[in-house]
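In: Starting from these lines, generate the structure:
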Amino acid sequence: LPILWVVFGNVFMGAVHDYLALMASVRHGGVSIMTVSENVMGRKAKYIFLLYVYSALILVLAAFFSVNAKLFAVQPSAASKAMIYMPIAVLLGILLYRTRLSPAASTLTAIVLLLAGIAFAVKYPFLIPGDAYHTWMLLLALYSFIASILPVWYLLQPRDYLNAYLLWGFVALAIIGSLGIAGEGLTGPAYTSFAPKILGGVPTPFWPAIPLIIACGSLSGFHSVVASGTTSKQLANELDALLIGYGGMLTEGAVASLAVIIPIAYAWQHPEFAGFLQAMGMSPEVISAYQEKGILALNKIQRFTLGYGFTVGQALGGSETIAVFMAKFAGIALATFVLTTLDSATRLARFAWQEMFDWLA
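Out: So this is what the prediction gives:
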């Protein structure tokens, strides 16, 4: 059922929503979706919408701060990669906009540095002693503030451009992994529950929990704020909106599908997964819990990153070394995209705050 929601919601709602939000902004001169609402429904509607958007962005930021801090705390290699990645993105922006180096040469330079950075991050993880989670929460808040006030060309645009190559590599490997184990069948149950204990430790109905949990992969109002806040101002041609708005959301749907499939398709309760957990340095208690409960014994981040690493590793020959590297690569990819959301959401919240008080100008 989650896969059905991703597929149908993404194609028939999410992608259409993103494209139309982007085009609405473009046709109104590149203004935010909140200003579009003012043009269509009046000034009062704009400020009601702004208040809602600003409040929602605070919730988005809180959720992603927590996710990223947890990821960095449990997988320090992802933190190392993030710290290496940002200077590379800044360098790419400078090469593209402040030198005469061609875009192709600039991109190639950045990709080579990115690959070297990934290898370095896996080998030399960044460890924070003590309460790593709350330390990362503070550091991420500081990063988001700084990144949100920098010019778009300096960090946001080159970083997201570089992200595209990382995303396609991540998706390509996931597809290889899925196809490689396609003939072995699912290891997870076909059905668990229509009301699992997800929110607050009490049974959570399938609807509306699924649209809330699988947001950006299927349908997300946040995308309308992004599309009108930054994307519409960067289009070289209005015709590009279809590929970027509709096509970009289809790509997110592919990522969401893989994120749902991989943990349950192969790693739910595989006889070799316990050995892989040992290779990842998991405690005997965690391994024992996995053998008893399956992949649900792991936390949400581990289900995805370890499931990805194990599946791709099995498809590429079954080497534990490859599987461990791929699990760390999955964490690095996840951290990269969460960081993108963090400073983009902070920038958009700043825009919304400014719009709320534009009457003072």
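In: can we go C-alpha only for contacts and neighbour counts from here?
Out: Will do.
In: which residues are contacting stretch 171-190?
Out: 254-255, 258, 262, 264-270, 308, 311-316 (C-alpha atoms under 8 Å, 6 or more residues apart in numbering).
In: Try it again at 6 Å.
Out: 264-266, 268-269, 311-312, 315 (C-alpha atoms under 6 Å, 6 or more residues apart in numbering).
In: Could you tell me which of these belong to helices?
Out: Residues from those lying in helices, with DSSP state H as the criterion: 264-265, 311-312, 315.
In: Do you have the helices of the stretch 151-300 of the chain handy? List them.
Out: 156-180, 206-213, 222-229, 240-241, 248-265, 273-279, 284-293, 300-315 (DSSP state H, counting those that start in this stretch).
In: want to put them side by side, so please do this one too:
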Amino acid sequence: MLWFFTCVALLIGGYFIYGAFVEKVFGINENRKTPCMTKADGVDYVALPKHKVYLVQLLNIAGVGPIFGPIMGALYGPAAMLWIIVGCVFAGAVHDYFSGMLSVRNGGASVPTIVGKYLGNGAKHFMNLFAIVLLLLVGVVFVSAPAGMLANLINDQTSMTVTLGTMVAIIFTYYVIATIVPVDKIIGRFYPFFGALLIFMSVGLIAALIVSSEHTLLGNYEVADMFTNLNPNDMPLWPALFITIACGAISGFHATQSPLMARCMDNEKNGRFVFYGAMIGEGVIALIWCALALSYFGTMESLAAAVADGGPGNVVYSASFGLLGVFGGIIAFLGVVILPITSGDTAFRSSRLILAEYFNMDQVQIKNRLIIAAPLFAIGAILTQVDFGVIWRYFGFANQLTAVMMLWTATAYLAKANKLHWITTIPAMFMTSVVVTFILNNATLGFGLPMNISTACGVVTAAVVAFVVVGVLGKQELPADAEA
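Out: Here you go, the predicted model:
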């Protein structure tokens, strides 16, 4: 139990110590007007209070990732918790901070525009296409997952029979509304409450586990297990763990979401709390669910059996009702369901804004919003018919590749501005090695090459990209309209 709270303390300490260091390297300007002041439009550029911006940011980035990912990662043992701590403090929160603050500095620009400004037009065109693909995958994942969970809940706890298709249709209808209405009408008004519910639910579950007479918090594991692969299916830890646990450690999806709140933040001094802090909050949620998965089922074999029986959603259902009873279980379970729904709608909203930015189409008029949003939802509806497991695998890889692009963008910015680029260069090199090794080694999505060859290629690729970004692009001056 003690080392679980030690892990949480390390995350919180990372916010106050390393987060402050990252903020100092970036160099905030409290007197600089932010996009919600310079571009106020009553739709997407709307000033919101700091606490609301934080809670909305937390919900935007925390889909099923910090729950499903850590549950699947728990199959490797407590090593998953170590990655959550290190990844969150030194990679994920840094990634989120720069994706948010560079958007603030560039008028609330979306990630493709930011990437293009610091890495070049070729990278911009690539990210425009890739970001839309990623967001569509996210939107589909975050329709299918909550729809299945809600259908199971209703069918198990009531006399009603609800089909998966019905729940998908209901959630999609909500997504359409939330995507096109002004940000302060639904997202700014209700999401802070949902964010508080998320925090309450996570804390309530871990508290119930601590006081439980049937379960012990991480009682079957030693600290040394953090450095051991305990996967009962003999799955290799490298590089799969770093793809499996994304949102709880580092996630490229966050780079598409941070600009939404960059358009609503009224002072640069709030950036560390909003962007770095929300990622730390998500890391704590990831730690809780990883610990729940490791503790509730007792053994790795029992956890593996629960995942095999109904996926990570079955783990959520079993732990919620097993620890909190029927009423508490329903509240906790609904808290989990809210996560993907509140990230799915902002995924489609981000897609709309990226396309609007690309085509230079004003979004004040609702007609223009519908013109862009309608095709996105049509494609998303078609993709919901594809097997969820296939979508999830492609989402995982696309997600981490997006994180790589954002980290290299931040590196280019820091190098051009003559600031300490290593705070982003090191995690960028590591994650580049991860995604290259994964795609070369994975037989299902990639090329099925031997692990040693795949890893060597990953390391070499990371070194080459670092040379190009730091040694070539980093020697160039900042764009004329960019502020150091």
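In: hmm, back to that, of the ones in helices among the contacts of stretch 171-190 of the first structure, just say which sits nearest to Q291 of the first structure.
Out: Nearest to Q291 of the first structure out of those is I264 (C-alpha to C-alpha; 14.7 Å).
In: what residues are up against that closest one?
Out: So I264 of the first structure contacts G188 (C-alpha under 6 Å, 6+ apart).
In: do you know how far it is from F304 of the first structure?
Out: Taking C-alpha to C-alpha, to the nearest Å as the measure, I264 of the first structure falls 10 Å from F304 of the first structure.
In: likewise G42 of the first structure?
Out: For G42 of the first structure, the distance to F304 of the first structure - C-alpha to C-alpha - is 44 Å.
In: ok and the longest helix seen in the first structure relative to helix 156-180, angle-wise?
Out: The single longest helix within the first structure, with elements called by DSSP H, is helix 320-356. On the basis of axes from the mean of the first three to the mean of the last three C-alpha atoms, to 10 degrees, helix 320-356 of the first structure is oriented at 140 degrees to helix 156-180.
In: in helix 320-356 of the first structure, what counts as buried?
Out: 320, 322-352, 355-356 (16 or more other C-alpha atoms under 10 Å).
In: One more: stretch 48-58 of the first structure?
Out: 49-50, 53-54, 56-57.
In: In the first structure, what residue corresponds to N270 of the second structure?
Out: Alignment note: N270 of the second structure maps to D240 in the first structure; criterion TM-score structural alignment.
In: As a check, name the ranges of all strands in the stretch 51-200 of the second structure.
Out: Using DSSP state E, counting those that start in this stretch, the stretch 51-200 of the second structure contains no strands.
In: Which residue ranges of it form helices?
Out: 65-73, 79-87, 93-105, 111-119, 121-157, 164-180, 187-211.
In: Between those helices, which one is closest to V464 of the second structure.
Out: Among these, helix 111-119 comes nearest to V464 of the second structure, with 14.8 Å by C-alpha to C-alpha.
In: Which stretch of the first structure lines up against the closest one?
Out: Using TM-score structural alignment, helix 111-119 of the second structure pairs with 33-41 in the first structure.
In: what does that stretch rub up against?
Out: Contacts for stretch 33-41 of the first structure (C-alpha under 6 Å, 6+ apart): 46, 228.
In: can you rerun that using 7 Å?
Out: Counting by C-alpha atoms under 7 Å, 6 or more residues apart in numbering, stretch 33-41 of the first structure makes contact with 25, 28, 45-46, 49-50, 224-225, 228, all of which sit outside it.
In: what does stretch 275-283 of the second structure give?
Out: Applying C-alpha under 7 Å, 6+ apart, the external contacts of stretch 275-283 of the second structure come out as 11-12, 15, 19, 54, 57-58, 62, 66, 84, 88, 92-94, 96-97, 100, 248-249.
In: hmm, try it at 8 Å
Out: 11-12, 15, 19, 54-55, 57-58, 62, 66, 84-85, 88-89, 92-94, 96-97, 100, 247-249, 258.
In: count of neighbours near T192 of the first structure?
Out: 8 (other C-alpha atoms under 10 Å).
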